[in-house]
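> For reference, the sequence and a predicted model appear below.
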Amino acid sequence: MILTKNKALVPFLGDKLSIIRGLDPLGLQITSESTYGVLLPGLTNVTHRIRYYGFHCWLLDRFATHVGKADPKQQQDFVRRAELMVALLIRLLGAKPLNIPGSAFADKMIASNTDSVYRLDEGADSRPGGNPETYWKARMGAFGQYYAGSMRALGLVGTSAANDQVFVRTSEQAGGISGQQLAAAFADGIPEPVQQLFLRNIEAGLFREADLKILAPYFDLSQLQAGSAEQALYLQLLTGVDLPLQEDSASSPFHRKTSLRLALSYLHQDQARTTRKFLADNYLAAGGEAEELTLRGWYFYQLNEYWQVACSSVLAAMLRDQDKDGGYVHLPTFLVQFTEQIGAQLQEVVPGLEINKPLSAFLEGADLQYQEEEHYAVICRELLDYVEPAAQAAAGLALIGLIYRRNHAHFLELRQYAKERDLLREGNFLAYSQQLLAKRDWTMTEFVHDFLHRDIVLRHQYVSMRKMGTGQQSSQKFEVEGEWLRRTDTMSARFSDPRLDVLLLMAADLHLIDQDNVLTAQGRAQIA
């Protein structure tokens, strides 16, 4: 039973649950997500193609003028048909650009189509109770699920005064780019007859292959004309203030702009570098200069990433270890045995470690054998069959000791930085470091046993039950019945995606970097 908001939730008395492959089984990615939300506002992990911002502003503008009704259902179908038509158009061109919403469904439509006409209404229109047989399940398509929130944060869209279920593009505004400006820039290079053809297809619910040559040069959203007004506005959007709609936008930071400059500068030094390498190098430098707040933010992010992935690896190792017992173990016995196995493996990783000595020796002792990224390679590698579960768990615990030891001198300034930005979310590593200090006199054996029970088993139960609520789906990896634990699913430890790759994909669409990751003249201008 869970008590939340003065309500008792007892999901075990409800309908039968279905198991889903839930992410973040220990609820430790909240801090990471909040941090990259501050550093890259307006971006999500699926908003890869920057022209979709202008396209959706144009769609909302044309819905208001072409349809002129504040009807949520009609707007849903209008947007959904348009998104599906774009996916069909791009796929029919024969190219395979990535990150086009609805492209997988479009491929199926093309493969099964027997003539040159595609039914947009059948493939896109909203259905009572959801849209499982259409190109997108969410009622407002990819726009509603992925773009609307980002575009609202950037000041591009809002909701209608007549009906808050209807989206509208914003009008001209001081201090930022408006939806009206982006809609006009998107339409600027498209002849009016071509726009009208696109709109007629939406209205008819049909797309003909004969229209492909007419529409493709303008509605292939994987392509953006260099030097156009549209390109200039997108670049201005990315490099403008982070939060243009806040009351005092003049005081809004420029973390998004700074992150773009930092990522491009890093890439300019070596085209083979990755955003993962950027984060790891910045972490080792403790965020660089103290006055560089964006670098400090990415340092804080990566510290919490090592923490959450270390804990996740221990959970993954526990689940793997239960293979030999058929996924059903006596929990007290398992915890004792797995603790002993981890202790033996820790002595292989940590030179001179004595498991019956205090935890303080582990936190303050000599450097570990491996660095953070090397531990990550062990605990998150694809071929984990070659790593014993206890060794995987030991690597995760060793990583926790390493990040404490490397970073504890910076905890005070990091805590102040995070507190000012509301980033000290539940489960963050700075909070856990206080627990480590409180347990410094425990033996390593006592600490490992308590960590397995309290921070892995009990925390996963708490997080999965909280996520379950009164719903019909469960992300539980195991169930505990009395003193017996029964595994129900497996998992892999992994980093979250901080959207830096999305930023570079947008930079590529904006012609700041070429296909070989070499900065163009415009790209070099951004780091000058």
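Alright, I've got the coordinates. Residues are numbered from 1 along each chain as shown.

> contacts, neighbours, all on C-alpha from now
Noted.

> thinking N163 is in contact with K69, fair?
No: using Cα atoms under 8 Å as the test, N163 is too far from K69 to be in contact (10.0 Å).

> just the strands in the stretch 301-450 of the chain please.
Secondary structure of the stretch 301-450 of the chain (DSSP state E, counting those that start in this stretch): strands located at 328-330.

> Could you do the stretch 1-150 of the chain as well?
Along the stretch 1-150 of the chain, the segments classed as strands by DSSP E, counting those that start in this stretch run 2-4, 7-9, 18-19, 117-119.

> May I see those organised as TSV, with distance to G240 added?
As requested, those are arranged in TSV below (distance: least, Cα to Cα, whole Å):
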stretch	distance to G240
strand 2-4	40
strand 7-9	44
strand 18-19	43
strand 117-119	40
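
> put this beside the first:
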Amino acid sequence: MQIETAWVKPPPQVGGLDHLAVQAPCISIYGRLLPGITNVTDRARYYSFYPWLIWALDKAGHREFNDAFIERFRRADCLFCLIAQRHAAVCGGDADDHAAAMVGSDTLASVARSLGADGTIHLSDFSLRLGAKKRYFASDLGGLGQYYLGVLRELSIIDGDASAGVRYTRQVGAVIAERMDASVNRPLFMKAVDADLVTASELDALHGFCPCQLCNSPSEQEILGELFFVRDRFHDSEALPRRRSLQLILQLADLLCAHGQQLSETAFRACTYASSLPGGEPWTISPALSGTHEKWAIYARNELLSVAVQGLFYVLLDAYEASSLRFDASADIADWFMQQSETLEALEVLGPQKTFSECVADSKVWLPDLTRWNEPMHEVQLTERITSLSRARKSAQNREEIVLAALRALIALASRADSTDRQYADLVFEADYFRYYPINLESFARNASGSWASTTIHDVLRWLLINWGLEMHLRVALRKLRGQSQSTFRIRPSDRGMEVIAIPPAVHTRPRFNQAVRVLKDIGALERTASGWQPSILGRAQLELADAP
């Protein structure tokens, strides 16, 4: 019998995301509430620039999708970024208005800044896929291929893909392209692309392409406003949540500005969760936006659960790694951690032999009203404390604070909840969804009113560390290993016992809020004032669409 021996290459170790599968419901919710905007589609003008570029290349006779087309496309993508960076350098003010999140900025920002009054730039020095001095972007089609193509296809602005070729759609893409073309210098732009050379004076002459100039291109601004607010030719009932979410952000911006407060992702999460402003004033939601607000509040509640559970996983791995001990089973690690001084002292504050339901009852003493979300003992601030401490210098004291904050956050969530309610309201998830994502608001409500209720807080913590911590992570990592052939283990079994690979901090999901705000600024729906960002005349006009079909 012939026997062959060969080395088996181990799967690549990668960082991975959502190590406890606890963020997935949050991601699912915000994805439905802001369709057409993603965490990487940061600038509104790319929604017009990319169809315009393909349209302009088509007008110049570059219709065949080949290496020559791709190289011209990449030069143009570089040039677009250079224009924005140059405009930021010469105009002053807030550079983000011009160049924030421009594709290739990491490479090209310094190039634009160092360009003197008589300087020149060879675009191919940065655009060539092979042989560039410093390649601006890896993807063949630059930011389009990496970030915007899926969304622009979904919106019927562009067809095709990065392998077979891309083209603008005549019904939508061509219209947007023509609107943009009316306010930019296409001949000079294409001249620079064809010549593979642009001078400082030409970059200045091309400033009309800068994203900040979108508001000076009225017909382009109008059609992008229709797109993002789902009006006229872009009306689509499935996209209406985007309009409602943008309106909700505009309304909150107006209220925060009136109270001298800044619009931020943290404030948005807290205000939607508590239906109140930072000072505790009520946020009155119009009937047309109440359903959208409710879904964002559910997202925020799920986010609080997610951060609390992540915090407990963090402290367990942190303490275990610091100990240099090795155990073979999850239960052994959890039992060891339950005996540590930081754990015992955190539990002592709550009463280790009190049941979970007794701890919930006790929360009436220390838990602020839901609307007072700026107070330190509110679950919003407790979870913010968890994320902050999990990024701070590691120590037993920090671990103790995280354990106590996480348990108090879970107690607060249980105290606020009605276990008889549908925790996700009318949000529908596909069959068996929660079998893959067992840590969710439904399972939390069942446990809080069921098995945990008569269990001591000590034993609830132990259960969480094992079942919603180590065992959950091993299950998630094994599933990713099987499905993606990548190792995302943060702790894994070895011949020396369980060993820590890395300790992931507790983090919030990124609910596309910053991208949505940037879009609102780009299209002129938000304007800067001495008090902060508030709806412009255009933005207030969009708010009036609340009751329109």
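Received, thanks. Since we're looking at a predicted model, the values are computed, not measured.

> Quick check: which of the strands of the stretch 1-150 of structure 1 is buried the most?
strand 117-119 (a mean of 17; mean count of other Cα atoms under 10 Å).

> After superposing both structures, state the mean offset of it relative to structure 2.
Once superposed with structure 2, the aligned residues differ from strand 117-119 of structure 1 by a mean of 2.8 Å; criterion: mean Cα distance after the TM-score superposition for structure 1.

> What is the corresponding segment of structure 2 for that strand?
Under the alignment (TM-score structural alignment), strand 117-119 of structure 1 falls on residues 120-122 in structure 2.

> got the contact list for that stretch?
Contact with stretch 120-122 of structure 2 is made by D196, L197, V198, T199, A200, as judged by Cα atoms under 8 Å, 6 or more residues apart in numbering.

> ditto for stretch 26-41 of structure 2
Looking at what lies outside stretch 26-41 of structure 2 - Cα under 8 Å, 6+ apart - the contacts are 147-148, 151-152, 154-155, 228, 239, 241-242, 245, 292, 295-296, 299-300, 302-303, 427, 509-512, 515-516.

> ok, of those, which come out buried?
Neighbour-count burial (16 or more other Cα atoms under 10 Å) is assigned, among the contacts of stretch 26-41 of structure 2, to 147-148, 151-152, 155, 228, 239, 241-242, 245, 292, 295-296, 299-300, 302-303, 509, 511-512, 515-516.

> Start from the N-terminal end of the stretch 201-350 of structure 1 and give the helices.
All helices of the stretch 201-350 of structure 1, identified by DSSP state H, counting those that start in this stretch, fall at 212-219, 229-239, 255-269, 275-284, 293-321, 331-349.

> Could you do the stretch 351-500 of structure 2 as well?
Going by DSSP H, counting those that start in this stretch, the stretch 351-500 of structure 2 shows helices at 356-366, 379-389, 396-416, 433-436, 441-449, 457-465, 471-484.

> I'd like these as CSV, with distance to S139 of structure 2 and mean neighbour count appended.
As requested, the helices of the stretch 351-500 of structure 2 are exported to CSV (distance: least, Cα to Cα, whole Å; neighbours: other Cα atoms under 10 Å):
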stretch, distance to S139 of structure 2, mean neighbour count
helix 356-366, 52, 17
helix 379-389, 33, 23
helix 396-416, 41, 22
helix 433-436, 32, 12
helix 441-449, 39, 18
helix 457-465, 41, 20
helix 471-484, 21, 17
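
> Nearest to A56 of structure 2, out of those helices?
Shortest distance between A56 of structure 2 and the helices of the stretch 351-500 of structure 2, using Cα to Cα, is found for helix 471-484: 39.5 Å.

> follow-up on the earlier one: in JSON lines: the helices of the stretch 351-500 of structure 2, plus distance to Q534 of structure 2.
Converted to JSON lines, these look like this (distance: least, Cα to Cα, whole Å):
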{"stretch": "helix 356-366", "distance to Q534 of structure 2": "35"}
{"stretch": "helix 379-389", "distance to Q534 of structure 2": "25"}
{"stretch": "helix 396-416", "distance to Q534 of structure 2": "32"}
{"stretch": "helix 433-436", "distance to Q534 of structure 2": "39"}
{"stretch": "helix 441-449", "distance to Q534 of structure 2": "34"}
{"stretch": "helix 457-465", "distance to Q534 of structure 2": "43"}
{"stretch": "helix 471-484", "distance to Q534 of structure 2": "43"}
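
> So for V103 of structure 2, which of those helices sits nearest?
helix 471-484 (28.0 Å).
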